[in-house]
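S.K.: this one's sequence-less:
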């Protein structure tokens, strides 16, 4: 395993990270602990969770991922050697289905979210705390195009950043990141941090794969020139690039088999590209090496070590 330092931080992270959003839905706690054991044995030290996980989000399972990881951390006993990253959820489209009734990225919600995440994870600090998605309506989670709105966000980016800064000063979070953000959002966070003497974001966690290269349009420049590291997720396009969904195949236990509403990489628009870009393990290894040579920093979050352990594919 190779390691590098995230720019503008002291975080020495493994080139590969472990994504955990299946823990508590597709994977039992025993499965989760086995995956964590395997990942750490291979040298992975970055573990990415979120208060919302597992996916798809349901009230009865919300928080199970952090609980499973917290139980494993208590048993593992090497917290100081690991980089634990979690996320606070943005606003819910349906207030009755949100984690909190008035879910927003304000000080009150961030305080509650952070407190609950730390409790579930059985730790007193997070190495990285990320905004899972923006307060404002924008084109994330596979949405293309932009819908104009005349209304200002209920919570400004400055309010969100100021709240996060408070908990960084308190030692509860070491560094701040964002997720599912745009070039505008990333640069706005950086501008506000500089203008108001607040901590800057050091990472942006967005999808990046052969089926989704939108990061290269604007965010790659932000990453390169501002030193904001990409934590790439969905590197296999929900497993589509493994070929397991070809010709209408319904692989048992796979995400697109269990949850038909996840169509970001399974619709008609991706079938032909997917067939052309199928990735075998040897090609995947070559691709990862090539990605390392890109001008901007890239760290891959691998869901359940999908090619190394096929029985755990997510």
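M.R.: Perfect, I can see it now. As the structure is a prediction and not an experimental result, all values here were calculated from the model. Numbers count the residues shown, from 1 in each chain.
S.K.: switch to C-alpha atoms for all contacts and neighbour counts from now on
M.R.: Will do.
S.K.: list the helices and strands the helix or strand containing residue 36 packs on?
M.R.: Per DSSP states H and E, residue 36 falls inside helix 29-41. Counting contacts by 3 or more Cα pairs under 8 Å, 6 or more residues apart in numbering; DSSP states H and E, helix 29-41 is packed against helix 64-76.
S.K.: Following the chain onward from the helix holding residue 36, which element is next?
M.R.: Next helix or strand after helix 29-41 toward the C-terminus (DSSP H and E): strand 46-48.
S.K.: where does residue 117 land in three-state SS?
M.R.: Put simply, residue 117 is helix when judged by DSSP: H, G, I helix; E, B strand; the rest coil.
S.K.: pretty sure residue 18 is touching residue 37, no?
M.R.: No: using Cα atoms under 8 Å as the test, residue 18 is too far from residue 37 to be in contact (11.0 Å).
S.K.: out of these two, which sits in the busier spot?
M.R.: Neighbour comparison, residue 18 and residue 37: the larger count goes to residue 18, with 23 against 14 (by other Cα atoms under 10 Å).
S.K.: And here is the other one:
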């Protein structure tokens, strides 16, 4: 049985959770909105998965990173990550800073609620030796291929130059809380995207570029296939981008392979060359 939280936190890692949707809130400016966004993105970095996730660690970690990646894509198309005020003037013509900031605060609130529940859960079972409470170490638990993909996704979300040192982390123990947290975040990010429908194509273009980088930098096919399955349920734009990029990549590989084989067969009378197999058309890069 999961514990219940009976209080509503009013701050989270330095951000005051006002809970207001007042579009005329004078305290919200470009700088404060940017800080709320960065803190929301960092929430994903603070979560460590507990030992209960060990049997499906690759999928769980990729789900978390994909949710972070989607939020970052939304912010990048608005220039929030770089505090691009010129872009703000155009994109926020029909949307207030206050309403967007409040929606971002909902992400912080969901992480805070989940963290509080996990803290209570840990206290409840701290004396039960049958309940593992330690965090899994990502670099040790993930498969090599999935780890490389996860690192790349996080680099796309937050560039090394923008990454801030985070000393405080917490452990998420329960799969139900994890599923509920991701579902809530997905709804909130969808709300953020719906506030700026005119940027849909821009978000899709950015996603296509990121999908190409993920596929190009990943060893093998297993991790990308897993990410694609996750994206089908969690991030349809990324799912479509991965599907399209893999299709194009496979087509280019097959075309290149057929061309190379034709050149060898037509241009060589050397039996030593003809004895080698050069068919790679069935391989996925």
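M.R.: Thanks, I have the structure now. If you're wondering where the values come from, they're calculated on a predicted model, not measured in any experiment.
S.K.: where does the TM-score land?
M.R.: In this superposition the chains share a TM-score of 0.27, using TM-score structural alignment, normalised by the length of the second structure; 126 aligned residues with a Cα RMSD of 6.0 Å.
S.K.: quick one on the thing from earlier: now do the helix holding residue 36 of the first structure and helix 64-76, the angle between them.
M.R.: Using axes from the mean of the first three to the mean of the last three Cα atoms, to 10 degrees, the inter-axis angle of helix 29-41 of the first structure relative to helix 64-76 is 60 degrees.
S.K.: buried stuff in helix 29-41 of the first structure?
M.R.: Within helix 29-41 of the first structure, the residues scored as buried using 16 or more other Cα atoms under 10 Å are 29, 31, 32, 33, 35, 36, 38, 39, 40.
S.K.: Give the closest residue to the first one in space, chain neighbours not counted.
M.R.: Put plainly, it is residue 29 of the first structure. Excluding its sequence neighbours, the residue lying closest to residue 29 of the first structure (Cα to Cα, 6 or more residues apart in numbering) is residue 68, at 5.8 Å.
S.K.: Distance check, the one you found against residue 75 of the first structure.
M.R.: Relative to residue 75 of the first structure, residue 68 of the first structure is positioned 11 Å away (Cα to Cα, to the nearest Å).
S.K.: Against residue 255 of the first structure, how distant is residue 160 of the first structure?
M.R.: Relative to residue 255 of the first structure, residue 160 of the first structure is positioned 33 Å away (criterion: Cα to Cα).
S.K.: cool, residue 157 of the first structure as well?
M.R.: Remark: distance between residue 157 of the first structure and residue 255 of the first structure (Cα to Cα) = 33 Å.
S.K.: Please apply the same query to residue 205 of the first structure.
M.R.: Going from residue 205 of the first structure to residue 255 of the first structure by Cα to Cα gives 20 Å.
S.K.: Over to residue 269 of the first structure?
M.R.: Separation of residue 269 of the first structure from residue 255 of the first structure (Cα to Cα) stands at 18 Å.
S.K.: quick one, which of these two is more surrounded?
M.R.: More neighbours surround residue 255 than the other of residue 269 of the first structure and residue 255, with 21 against 10 (other Cα under 10 Å).
S.K.: all strands for the stretch 1-150 of the second structure, in order.
M.R.: With DSSP state E, counting those that start in this stretch as the criterion, the stretch 1-150 of the second structure has strands at 11-12, 15-16, 47-49.
S.K.: out of those strands, nearest to residue 36 of the second structure?
M.R.: strand 15-16 (6.7 Å; Cα to Cα).
S.K.: Give me the helices and strands touching the closest one, please.
M.R.: Taking 3+ Cα pairs under 8 Å, 6+ apart as the contact cut, strand 15-16 of the second structure packs with no helix or strand.
S.K.: Residue 259 of the second structure: neighbour count?
M.R.: That count, for residue 259 of the second structure with other Cα under 10 Å as the rule, works out to 11.
S.K.: residue contacts, it?
M.R.: Counting by Cα atoms under 8 Å, 6 or more residues apart in numbering, residue 259 of the second structure makes contact with nothing.
S.K.: Which of the helices or strands spans it?
M.R.: helix 236-267.
S.K.: Tell me the helix or strand right after that helix.
M.R.: Later in the chain than helix 236-267 of the second structure, the nearest helix or strand by DSSP H and E is helix 271-274.
S.K.: What is that next one packed up against?
M.R.: Packing contacts for helix 271-274 of the second structure, counted by 3+ Cα pairs under 8 Å, 6+ apart, involve helix 236-267.
S.K.: what's the neighbour count on the residue nearest to residue 29 of the first structure?
M.R.: So residue 68 of the first structure, with other Cα under 10 Å, has 21 neighbours.
S.K.: Now distance to residue 149 of the second structure too, for the strands of the stretch 1-150 of the second structure, in JSON lines please.
M.R.: Below are these laid out as JSON lines (distance: least, Cα to Cα, whole Å):
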{"stretch": "strand 11-12", "distance to residue 149 of the second structure": "29"}
{"stretch": "strand 15-16", "distance to residue 149 of the second structure": "31"}
{"stretch": "strand 47-49", "distance to residue 149 of the second structure": "17"}
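S.K.: Tabulate the ones you listed (TSV), appending mean neighbour count.
M.R.: Formatted as TSV, those follow (neighbours: other Cα atoms under 10 Å):
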stretch	mean neighbour count
strand 11-12	15
strand 15-16	14
strand 47-49	20
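S.K.: now residue 130 of the first structure: how far from residue 65 of the first structure?
M.R.: 16 Å.
S.K.: for residue 231 of the first structure, same thing?
M.R.: Residue 231 of the first structure is 19 Å from residue 65 of the first structure, by Cα to Cα.
S.K.: same check, this time on residue 302 of the first structure
M.R.: 15 Å.
S.K.: Between the two, tell me which one has more neighbours.
M.R.: Neighbour totals were compared for residue 302 of the first structure and residue 65, and residue 65 leads with 29 against 22 (other Cα under 10 Å).
S.K.: if I look at that one, how far off is residue 33 of the first structure?
M.R.: 11 Å.
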